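Peer 1: Got a predicted structure here, sequence first:
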Amino acid sequence: MKQNFTVRQGALDGVEVFLSVAQHRSFRKAAAELGVTPSAISQTVRVLEARLGAVLFIRTTRSVGLTEAGERFLARAKPAFEELVAASEIARGLGQRPSGLLRLSVPRAVIPILLEPLIVSFCRAYPEVEVELAASKEVIDLAAEGFDAAVRLGHLVAPDMVAVPLTPPFRLIVVGSPAYFAEHGRPEHTDDLRTHACLRWRRSNGALALWSFDDNGQAVEIAVSGPLIANDFSTMLGAATEGLGLAQLPEPLAIAGLKAGKLIHVLEAYAPVRPGVFLCYPGRRQIMPKLRAFIDHVKSRTSGDRKVQAPAEAKRAASRKKARGSA
């Protein structure tokens, strides 16, 4: 059976013309307001009346009045049409300037060290944008959950997403407190971890994460054991700082503790490098001004950081290569 692909006439067709005639009580003044001919106004009203099955206006040679049906239609149509116009203006505004609600899905651990300074400066630069941060360890469907973008580790960015780097590549490092090492000694090789208390991370899929290492270019994964299992890096960082055991963490999370002397880095020659942290968003749809503004803000704020940190990363890589060569 052949389908009918004819688009049905909309219920709003002719309503704006009706409202203009009703306001001015004149077809000619309505025509002037809308920039069309009086005959076009008359034809549109006739089509509307035919579709509704009721006469809306009483017409004489000197005046135009509303019938009872016209009065009732006006009472309901006018506020509804005004709401529609207001909604259109709001949508147009969101499409033309950075404003509205920007929803970001982010890992909890990156908020204090990475996002807080970015968000503060962005909110000050764009006061018409409200930012909502939803901290979650889950890799969610952005479109289905109503998010504009997400912050994710490089290996979790889907191929169909556009990714903007927030950090340079970083190392996964093993750290512990001075008190822990004073009591248990330091591991010199990855095999030594089997006799140490290691804090473990449970992934969102329920599996316990293995500890990953780079042994002369060879990727190595080790199953460790210890007194604590957590599902976020912040908890592991706090437990390691308190001396409960060793933790393998993204280096940016441990920087403050290392600088303060609360943590010590071990097995440095075996630290693997990860791609970094990225702001990612679907690439198949038009970018709203609020997200475009945030992307540009991120690029402007992080480009300088990458230039400063890149030489340091190169220096660390060189030292690791040298350490392996002398081993």
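Peer 2: Perfect, I can see it now.
Peer 1: Every contact and neighbour count from this point should use C-alpha atoms.
Peer 2: Noted.
Peer 1: Helices of the chain, start to end?
Peer 2: 15-24, 27-34, 38-52, 68-96, 110, 116-125, 142-145, 178-184, 233-241, 251-259, 289-326 (DSSP state H).
Peer 1: Any idea which of those helices gets closest to Leu172?
Peer 2: For Leu172, the closest of those is helix 251-259, at 5.8 Å, according to CA to CA.
Peer 1: One more to weigh against that first structure:
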Amino acid sequence: MAIEDFNDVLAFVHVVREGSFTRAAAIIGVSASALSHAIRGLETRHGVRLLTRTTRSVSPTEAGERLFLSVATRFEDIDAELAAVRNLRDKPVGTIRITSAEHAANNILWPKLAKAMAAYPDISVEITVDYTMSDIVSQRYDAGVRLGNQVAKDMIAVRISPDQRIAVVGSPTYFSNHPVPVTPRELAQHDCINLRLPTHGGLLPWDFDKGGEEIKLRVTGRWVFNNSSSIVRAALEGHGLAFVPEDMVLDRIVTGDLVRVLDDWCAPYQGYYLYYPSRRQSSRALAVVVEALRHRE
């Protein structure tokens, strides 16, 4: 393969993956016009149109899709092998990209990695808060964080937290005007603060379990957020009841800023796991991150 073909095919892969000349150009470090010119040259040399361009989007043609599916994984393999070679140095080095939900990012990843990474100045960590269950391979993450029952069977999974529990909480101000619920069904009388799930746009159901009796509720209220931190803030200010992981509010419960209810209906559930594809095992930087996050009883 001529070197110009190699470079232009790599540029083409970036454009298809990003769906944009502008974003791909920023990654490669060239102008969008230069990138467009390079791909037009590739199309001209081989006499086939690879991309369909409009004013708003860019997408592969049938020929372009075939080329992308054939070569994209090969470039990823080259990147992986080069990363493996770099990791043969004496010190672990490189950037580890992790996708995680907000709760795990704030309450597990940050406290553990902030402390451990001080000993590894050549390792950088990029954490992306994402509720959409990203495909870490196609999105080029090194690892992801999910609850144990959400991890695909073909991934290596490492437990990074104990089992979790939900807490239902409200402020003393809220309860001065509302009765304390004794059973989950009494939540119908309350202003409940909902979490909207970006994965499919629905609201998170409130699940309860006591003595084998399971109840799943669709609660209602005046406030809906797409992150738990905002829900806790609203609850603290008396706007309703929050349904959040308990470690987000334990300190506030101790200080009396929040009052916990329905505690006996909130059963433990499986904790968080860090997961990654086996082909990343050779990364020494990832190995350091895994050991820093590993849950120890």
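Peer 2: Thanks, I have it. Please read all numbers here as calculations on a predicted model, not as lab measurements.
Peer 1: hang on, the earlier thing: now the helices of structure 1 as a markdown table including distance to Pro165 of structure 1 and mean neighbour count?
Peer 2: Formatted as a markdown table, the helices of structure 1 follow (distance: least, CA to CA, whole Å; neighbours: other CA atoms under 10 Å):
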| stretch | distance to Pro165 of structure 1 | mean neighbour count |
| --- | --- | --- |
| helix 15-24 | 49 | 19 |
| helix 27-34 | 50 | 17 |
| helix 38-52 | 55 | 16 |
| helix 68-96 | 25 | 14 |
| helix 110 | 14 | 18 |
| helix 116-125 | 13 | 14 |
| helix 142-145 | 18 | 11 |
| helix 178-184 | 34 | 15 |
| helix 233-241 | 20 | 20 |
| helix 251-259 | 14 | 17 |
| helix 289-326 | 8 | 14 |
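Peer 1: part of a helix, is Leu67 of structure 2?
Peer 2: Yes - secondary structure of Leu67 of structure 2 (DSSP: H, G, I helix; E, B strand; the rest coil): part of a helix.
Peer 1: circling back: can I get the helices of structure 1 in JSON lines with distance to Arg59 of structure 1?
Peer 2: Output for these, formatted as JSON lines (distance: least, CA to CA, whole Å):
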{"stretch": "helix 15-24", "distance to Arg59 of structure 1": "11"}
{"stretch": "helix 27-34", "distance to Arg59 of structure 1": "10"}
{"stretch": "helix 38-52", "distance to Arg59 of structure 1": "11"}
{"stretch": "helix 68-96", "distance to Arg59 of structure 1": "12"}
{"stretch": "helix 110", "distance to Arg59 of structure 1": "69"}
{"stretch": "helix 116-125", "distance to Arg59 of structure 1": "56"}
{"stretch": "helix 142-145", "distance to Arg59 of structure 1": "52"}
{"stretch": "helix 178-184", "distance to Arg59 of structure 1": "94"}
{"stretch": "helix 233-241", "distance to Arg59 of structure 1": "76"}
{"stretch": "helix 251-259", "distance to Arg59 of structure 1": "77"}
{"stretch": "helix 289-326", "distance to Arg59 of structure 1": "48"}
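Peer 1: wait, which of those is closest to Arg202 of structure 1?
Peer 2: The closest of these to Arg202 of structure 1 is helix 233-241. By CA to CA, the value is 10.0 Å.
Peer 1: Centre of the chain to the closest one, how far?
Peer 2: Relative to its chain's centre, helix 233-241 of structure 1 lies at 26 Å (CA atoms, centre = their mean, to the nearest Å).
Peer 1: One more: stretch 232-248 of structure 2?
Peer 2: On the basis of CA atoms, centre = their mean, stretch 232-248 of structure 2 sits 22 Å off its chain's mean C-alpha point.
Peer 1: and what of stretch 233-253 of structure 2?
Peer 2: 23 Å.
Peer 1: same deal with stretch 204-224 of structure 2?
Peer 2: Averaged C-alpha coordinates place stretch 204-224 of structure 2 at 24 Å from its chain's average position (CA atoms, centre = their mean).
Peer 1: corresponding residues in structure 1 for that stretch?
Peer 2: Under TM-score structural alignment, stretch 204-224 of structure 2 corresponds to residues 209-229 of structure 1.
Peer 1: So what would you say the end-to-end distance of the matching stretch is?
Peer 2: Chord length of stretch 209-229 of structure 1, first to last residue, is 10 Å (CA to CA, to the nearest Å).
Peer 1: tell me which residues in that stretch are buried?
Peer 2: The neighbour-count check on stretch 209-229 of structure 1 (16 or more other CA atoms under 10 Å) flags 210-214, 224-226 as buried.
Peer 1: Between those residues, which sits nearest Ile58 of structure 1?
Peer 2: Leu210 (81.8 Å).
Peer 1: and of the helices of structure 1, who's closest to Glu268 of structure 1?
Peer 2: Nearest of the helices of structure 1 to Glu268 of structure 1, taken as CA to CA: helix 289-326 at 7.2 Å.
Peer 1: Packing partners of that closest one?
Peer 2: Applying 3 or more CA pairs under 8 Å, 6 or more residues apart in numbering; DSSP states H and E, one finds that helix 289-326 of structure 1 contacts helix 68-96, strand 100-106, helix 116-125, strand 161-165.
Peer 1: list the contacts for the aligned residue in structure 2 for Phe170 of structure 1?
Peer 2: Matched to structure 2 by TM-score structural alignment, Phe170 of structure 1 sits across from Gln164. By CA atoms under 8 Å, 6 or more residues apart in numbering, the contact list for Gln164 of structure 2 reads 245-246, 268-271.
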